[in-house]
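Novice: The sequence isn't on hand, but the structure is:
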């Protein structure tokens, strides 16, 4: 069975992205942390403010305690930052510079995969 061009590009992207994951930049994330990172990145793309409480309210992800533990882990690993808001009790979640750099590398992988075909 012949692969389509788009499938071939995607598979090439996966290979390139796997290479990036092997580079010593940021510590690896577990599956829940990856889902949280996607939520944080998507909110940033939409220029929405995302607070710790907002993520903890998403019960479909996990329990609030588990989410809080994972956010703490992600912060220690260097993936996210917590910024103050006008309400001292609320912390806004933002991607770290290292996380932005990681997404830039992944974007370059997409471009490279597409250019190779």
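Specialist: Looks like it came in fine. Predicted model only: the values in this text are computed from it and were never measured.
Novice: only C-alpha atoms for contact and neighbour calcs from this point on.
Specialist: Noted.
Novice: what about residue 98, how many neighbours?
Specialist: Other residues near residue 98 come to 14 when the count uses other CA atoms under 10 Å.
Novice: That one against residue 79, yeah?
Specialist: Yes. If you go by CA atoms under 8 Å, residue 98 and residue 79 touch, sitting 6.6 Å apart.
Novice: anything in contact with each of these two?
Specialist: Taking CA atoms under 8 Å, 6 or more residues apart in numbering as the contact rule, residue 98 and residue 79 both touch residue 26.
Novice: which residue is nearest the centroid of this protein?
Specialist: Nearest residue to the geometric centre of the chain (CA atoms, centre = their mean): residue 37, 3.3 Å.
Novice: In addition, the following structure is provided for comparison:
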């Protein structure tokens, strides 16, 4: 196979590097649905949007409300997210933990490293 430098090679190298950091002992691993939920929470956080448990349970793309609630509970127990109080004691806001933010920092470094390695 020819050693080409296609744009897709950067992404494939990123996936390889990201897989390597997933093996590091930090937080318990997430299943694919939990990863999608974590990414959604991270994007909302980056955009400055407040995201409550009720808001997440209304996201049909993640499944039934009970499924989402169970996943959020598991992610909290694993240390990926935390719930904080709002002005309404019945509503909890979802936030990333410091460990989850560090995970995204590591993924970002993997992406930069992959791009540098292919240039």
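Specialist: Good, I have the coordinates. All figures in this text were calculated on a predicted structure; none of them were measured in a lab.
Novice: returning to what we had before: contacts only, for the aligned residue in the second structure for the residue nearest to the centre of the first structure.
Specialist: Mapped onto the second structure by TM-score structural alignment, residue 37 of the first structure lines up with residue 38. Residue 38 of the second structure sits next to residue 80 when contact means CA under 8 Å, 6+ apart.
Novice: how much space between residue 38 of the second structure and residue 62 of the second structure?
Specialist: The gap separating residue 38 of the second structure from residue 62 of the second structure is 11 Å, by CA to CA, to the nearest Å.
Novice: Helix or strand: which one has the match of residue 37 of the first structure?
Specialist: Secondary structure assignment for residue 38 of the second structure, by DSSP states H and E: helix 32-46.
Novice: Do a quick rundown of the helices in the second structure.
Specialist: With helices called from DSSP state H, the second structure shows them at 7-22, 32-46, 53-57, 65-78, 98-117.
Novice: Once you drop chain neighbours, what's closest to residue 75 of the first structure?
Specialist: Spatially, and ignoring its direct neighbours in sequence, residue 75 of the first structure is nearest to residue 81 (6.0 Å; CA to CA, 6 or more residues apart in numbering).
Novice: what's around the one you found, how many residues?
Specialist: Neighbours of residue 81 of the first structure (other CA under 10 Å): 19.
Novice: pretty sure it is touching residue 96, no?
Specialist: Yes. Between residue 81 of the first structure and residue 96 there is a contact under CA under 8 Å: 5.7 Å.
Novice: what's the matching residue for residue 18 of the second structure over in the first structure?
Specialist: Under the alignment (TM-score structural alignment), residue 18 of the second structure pairs with residue 17 in the first structure.
Novice: In this structure residue 95 of the second structure contacts residue 79, no?
Specialist: No. Assessed by CA under 8 Å, residue 95 of the second structure is found out of contact with residue 79, at 11.0 Å.
Novice: okay, the two: which has more neighbours?
Specialist: residue 95 (21 against 17).
Novice: Kindly provide the distance from that one to residue 51 of the second structure.
Specialist: Residue 95 of the second structure sits at a distance of 8 Å from residue 51 of the second structure (criterion: CA to CA).
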